[in-house]
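# sequence and predicted structure are below.
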Amino acid sequence: MKHTGMAFLLLRDRPTSRRRGWAISLTCSAALIGAGVSACGSSSTPEAAPSATGGGITTGTGKGGEIPNNTKDPKIAALVPASLRKQGYLTVASENYPTAVIVPEGGGAPTGWEPAIAKQLGDVLGMEFRIKIVPFDSIIPGLQAKRFDIAMGQIAINPERKKVVIFVSEADSSDSFMVKKGGGLDIQKTSDMCGHTVAVLSGSVEAGAVRQANKECKQSGVKPITIQQYNDQSAANLAVQSSRAEINVGSTSTLTYVTQQHPDQFELQGSFKRSDGNITGIAITRTPEGQQLAKALHAGMNKLIKNGTMKAIMNKWNGGTGLIPESKLYP
């Protein structure tokens, strides 16, 4: 399906058996599609699986009104490296992470604010953005191995990642604590996790924040945190639902989405800002071609901010939060 000259494809990269049963109820379009990309890190390799294409990006759900359509900007499009312009598309790594990326059960077009941004950027650049859903912790290694051109999906920008990939900033974020409804916990700050079992996404910045909190628990002489790491967000949610973990730490927008979809099972408690920064963005391969592509994406993002497209996207998909005044390039 075409949208103002840009086709948007969803390519699956691994089997969906891990999402069967109750976990699927947390990973379909009417509920949670887990596995966040608010951070990336380890070296696991995606499992090979047949790819499946979906239709164009849907803007019929969410709140905040329709998102305006942009058209190709010849000046910005000219910044795209010639080899990529000839290719006509970008391979985009991502993971399921509402509300940033929401993939319907059984496949199809992803929704959420990242696909909405991708659509508008594609229109501005005159490029097709092909999203490939991959295991969470394979994204940064995949960029380093040049399997993907870029990655999108609420990827946190921090000093460690800036050493290995280029970033173009998109949004501001925070993290929160999600617990089982009626469990009697009151978790308002990171020190409240001491003595509890916490589920986090493997390789995420939230995992790093929990590890740091655990060091502080030990230094204070109180009971440490028992940390459980999971490969996707739905598994972390299931751990809390089944009482294997007491707390899930993740992006505020994602956990808000989960609690809204399952108000009888989960509740959101306190939120916090990480010390290593809370700005998220598009990650790009660190190559000469990637450096040039980053300039095009940076110019495109600032156009979307200035003409109100980003405000409409964040109103529709992220409760009006996360908007930044200007996109920055981290070469």
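Everything's here; your move.
# rest of the way, CA atoms for contacts and neighbours
OK.
# in this structure, which residue sits furthest out from the middle?
Distance from the C-alpha centroid of the chain peaks at Gly221, with 35.4 Å (CA atoms, centre = their mean).
# this is the other structure I want to compare:
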Amino acid sequence: MTASSTRRPTAATSRTAAVGAIAVAGALLLTGCGDQTKDKDKGSGESQSASKAPLADKLPQQIRDKGVIKVGSDIAYAPVEFKDDAGKTVGIDPDIAAALGKQLGVTFEFQNGTFDTLIGGLAAKRYDIAMSAMTDTKDRQEGVDADTGKKVGAGVDFVDYFTAGVSLYTNKGDDQGIKTWDDLCGKTMAVQRNTFSHDLAKDQAAKCKKDGKGTLKIEDFGTNPEAETRMRSKGADVVSADFPIAAYSVKNAGGGKYFEIVGDQVEAGPYGIAVAKDNTRLRDALKAAVQAIIDNGEYQKIVEKWGVADGAVTEAKINGGS
């Protein structure tokens, strides 16, 4: 969807407490990634025997035969997915994928690509699914360009598995007087392109112009770490990203000395696993597997491990975004 220009704060926890909750193992600095679709990583799970997996028979036979689900993902979005010091793909999504693999009897193989190419990669059958902190929206479901309103593709179905809002953050000690999105007028924002944050930024820029309060300049980048680097060099005043990502950066980048969150989360929405419209059997198998790990408690352990339990869901849904 094209997000509403009226900002809706999410359920309140204090920013200080929320940032503290993202204390994950290691003070890892974020590193960028290119469109390196040959970069493959099986994440934190190992292939399970399909004969022992309770939901294996729900998968398409072709995937059961291969024993692998290929996952398109922008692996530069800690703590959702990123490379650890050993070069292994880790994070919320790889852990959830490993748990799903136990239910389905397959390995989820993460392949690195820039975020704005992932849905195209599904259409080209480069990937079986896309799992990359992707917000489930009507526009993405329907294959509609959020800027023009024109149909540009077949769209995708989503299996929703998490909820996150969007946050603003600045260089530490230099908040530019930003408390709300309306304070962005006259500022420069760095943001990862084609993300939900990018959509919100464009909506806010139009609102600033309409209200005559100054221009919000938007600089978009292929990865979130690139946007952060731009802000660190004083080329931008503020970065916008999903709350788990913003909070992780605030906690870990520069040992917690680089950034600070300003204002509250807005526009909470579901993360979804994207599946091609014509792959309904895989979609339904994933939904059953997500519900299974919610019911058996594995899901809760994962979100607690990464300090993001506030975004947990209790029910797997298909196309729950609006």
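Great, that's in hand. It should be emphasised that the depicted structure is a prediction, and the values quoted were computed from it without experimental measurement.
# just give the TM-score of the two.
Once the chains are laid over each other, their TM-score by TM-score structural alignment, normalised by the length of structure 2 reads 0.80; 279 aligned residues with a CA RMSD of 2.5 Å.
# rewinding a little: and the residue farthest from the centre of structure 1, what pairs with it in structure 2?
When structure 2 is aligned by TM-score structural alignment, the residue opposite Gly221 of structure 1 is Gly212.
# find the nearest non-adjacent residue to Glu46 of structure 2, please.
Closest residue in space to Glu46 of structure 2, ignoring its immediate chain neighbours: Thr107 at 6.1 Å, by CA to CA, 6 or more residues apart in numbering.
# count of neighbours near the aligned partner of that neighbour in structure 1?
Taking TM-score structural alignment for the superposition, Thr107 of structure 2 sits opposite Glu128 in structure 1. Using other CA atoms under 10 Å, the number of residues around Glu128 of structure 1 comes to 25.
# list the contacts for Glu128 of structure 1?
By CA atoms under 8 Å, 6 or more residues apart in numbering, the contact set of Glu128 of structure 1 is 6-8, 88-90, 122.
# and the residue farthest from the centre of structure 1, which of the three is it?
At Gly221 of structure 1 the chain is in coil, as set by DSSP: H, G, I helix; E, B strand; the rest coil.
# need the strands for the stretch 151-300 of structure 2, in chain order.
Secondary structure of the stretch 151-300 of structure 2 (DSSP state E, counting those that start in this stretch): strands located at 156-171, 188-192, 217-221, 238-242, 259-276.
# which of the contacts of Glu128 of structure 1 are still contacts in structure 2?
Contacts conserved in structure 2 for the contacts of Glu128 of structure 1, using both residues aligned by TM-score structural alignment, their matches' CA atoms under 8 Å: 88-90, 122.
# what's Asn318 of structure 1 aligned with over in structure 2?
In structure 2, Asn318 of structure 1 lands on Gly307 (TM-score structural alignment).
# a strand runs through that match, doesn't it?
No - remark: Gly307 of structure 2 does not belong to a strand; assigned using three-state DSSP, it is coil.
# for it, give its distance to Lys83 of structure 2.
Counting by CA to CA, to the nearest Å, the separation of Gly307 of structure 2 from Lys83 of structure 2 is 18 Å.
# what do you get for Ala123 of structure 2?
According to CA to CA, Ala123 of structure 2 and Lys83 of structure 2 sit 26 Å apart.
# same drill for these two, tell me which one is more crowded.
Higher neighbour count among Ala123 of structure 2 and Lys83: Lys83, with 23 against 18, using other CA under 10 Å.
# which residues touch the closest residue to that one other than its chain neighbours?
Closest residue in space to Lys83 of structure 2, ignoring its immediate chain neighbours: Thr89 at 4.6 Å, by CA to CA, 6+ apart. When contacts are counted by CA under 8 Å, 6+ apart, Thr89 of structure 2 touches 41-44, 75, 81-83, 110.
# show me where the stretch 201-331 of structure 1 has helices.
Ranges of helices within the stretch 201-331 of structure 1 are 205-219, 233-241, 252-261, 288-306, 309-317, based on DSSP state H, counting those that start in this stretch.
# in a markdown table, list those along with distance to Ile227 of structure 1.
A markdown table is the format used below for the helices of the stretch 201-331 of structure 1 (distance: least, CA to CA, whole Å):
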| stretch | distance to Ile227 of structure 1 |
| --- | --- |
| helix 205-219 | 8 |
| helix 233-241 | 11 |
| helix 252-261 | 18 |
| helix 288-306 | 36 |
| helix 309-317 | 30 |
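# export those to a markdown table and append columns for mean neighbour count.
Converted to a markdown table, those look like this (neighbours: other CA atoms under 10 Å):
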| stretch | mean neighbour count |
| --- | --- |
| helix 205-219 | 18 |
| helix 233-241 | 24 |
| helix 252-261 | 22 |
| helix 288-306 | 20 |
| helix 309-317 | 24 |
